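S.K.: just to be clear, the model below is a prediction. Sequence and coordinates:
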Amino acid sequence: MNIESLRTYCLSKPAVEETLPFGPDTLVFKVVGKVFLLTGLDSDPLSFNVKCDPDLAIELRERYDAVQPGYHMNKKHWNTITVDGSVSGRLLKEWIDHSYELVVDSLPAKVKAELKK
């Protein structure tokens, strides 16, 4: 996965917008105004922060060296993923999906219903 495939994947999800609220170097993906993924445009190798269930976050950090507590984020709810080739693209997408779904699940029922149309 590279920055372009990451962008394409995130933007393929319903109601996602791409923003630069922290300046030109940090790309932020939001669903209905709520952040589900952040990445530094100058990070080499590519890394990104995703929201994660707290118990799963701990499990992933213990299992994968590429998964660390969220950099500059709430360590309980966010992981930083380094795309160093040690984790499959399928797993990376699963973690992005999980982050997106956590944010969608936190939205009001009316908004969630609109997203599923």
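M.R.: Looks like it arrived, so ask away. No experiment lies behind these values; they were computed from the predicted model shown. Numbers count the residues shown, from 1 in each chain.

S.K.: from here on, contacts and neighbour counts on C-alpha atoms
M.R.: OK.

S.K.: can you map out the strands along the chain?
M.R.: All strands of the chain, identified by DSSP state E, fall at 16-19, 26-31, 34-40, 47-51, 67-69, 78-82.

S.K.: who does the fourth one touch, helix- and strand-wise?
M.R.: Looking back up the chat, that one is strand 47-51. strand 34-40, strand 78-82, helix 89-105 (3 or more CA pairs under 8 Å, 6 or more residues apart in numbering; DSSP states H and E).

S.K.: for that strand, buried residues please.
M.R.: By 16 or more other CA atoms under 10 Å, the buried positions in strand 47-51 come out as 47-51.

S.K.: what's the angle between it and strand 78-82?
M.R.: Here the directions of strand 47-51 and strand 78-82 differ by 150 degrees (axes from the mean of the first three to the mean of the last three CA atoms, to 10 degrees).

S.K.: ok, and here's another one to check against it:
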Amino acid sequence: MDHQQVHDYLLAKPCTSVSQPFGEGVDVYKVKDRMFATLALGKMGKEDDEHRHWRVNLKCDPDEAQALRDIFSAVLPGYHMNKKLWNTVMLDGSIPTGELERMMDNSFHLVVEKMPKKCRKNSKKIYGVEHS
């Protein structure tokens, strides 16, 4: 997936908005005012401008976050985020589309699940997430 496909996929989630509260160049995706992803063009380390990649930060279960880092070289601890709960995924084409979509879905669902009960009312219908 390229950055435009990731943008479209994230924005297609129910009740999602995008803004740039950290300045131009960093898109922040929120569901009901709660961040579940960021998308930015950047470099990691001392790479020159020709080797910049789009990257997406996604919330993740701590155990799964580490497992994904072990499996995929393009998954790193969350850049400027809580490194236990967030991963940075480099959009370099090395991660299969289905896996990247699963990671984005999980990030969205983790944020929805943490919303107060009144915000989750009708969540199965609106968000596609079941709650007890």
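M.R.: Looks like it came in fine. Quick caveat, the model's predicted, so the values are computed rather than measured.

S.K.: give me the TM-score for these two chains.
M.R.: The TM-score (TM-score structural alignment, normalised by the length of structure 1) is 0.93; 116 aligned residues with a CA RMSD of 1.2 Å.

S.K.: redo the strands of structure 1 as TSV? Include distance to A57 of structure 1.
M.R.: Converted to TSV, these look like this (distance: least, CA to CA, whole Å):
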stretch	distance to A57 of structure 1
strand 16-19	23
strand 26-31	20
strand 34-40	14
strand 47-51	9
strand 67-69	8
strand 78-82	7
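
S.K.: for V104 of structure 1, find the nearest of those.
M.R.: When these are compared by CA to CA, strand 26-31 sits nearest V104 of structure 1, at 7.3 Å.

S.K.: so which of the strands of structure 1 comes closest to L92 of structure 1?
M.R.: Nearest of those (CA to CA): strand 78-82, 8.2 Å.

S.K.: and the closest one, which stretch of structure 2?
M.R.: Aligned using TM-score structural alignment, strand 78-82 of structure 1 spans residues 86-90 in structure 2.

S.K.: distance of W54 of structure 2 from H7 of structure 2?
M.R.: Separation of W54 of structure 2 from H7 of structure 2 (CA to CA, to the nearest Å) stands at 11 Å.

S.K.: got the contact list for the residue positioned nearest the centre of structure 2?
M.R.: Central residue of structure 2 (CA atoms, centre = their mean): L58, 2.7 Å from the mean position. When contacts are counted by CA atoms under 8 Å, 6 or more residues apart in numbering, L58 of structure 2 touches 36-38, 78, 86-89, 103-104, 107.

S.K.: at 10 Å what do you get?
M.R.: Contacts for L58 of structure 2 (CA atoms under 10 Å, 6 or more residues apart in numbering) come out as 35-39, 65, 78, 81, 85-89, 103-108.

S.K.: R69 of structure 2 maps to what in structure 1?
M.R.: Matched by TM-score structural alignment, R69 of structure 2 corresponds to R61 in structure 1.

S.K.: same check on N106 of structure 2?
M.R.: Aligned by TM-score structural alignment, N106 of structure 2 pairs with H98 of structure 1.

S.K.: contact partners for its match?
M.R.: By CA under 10 Å, 6+ apart, the contact set of H98 of structure 1 is 36, 50-53, 92, 104.
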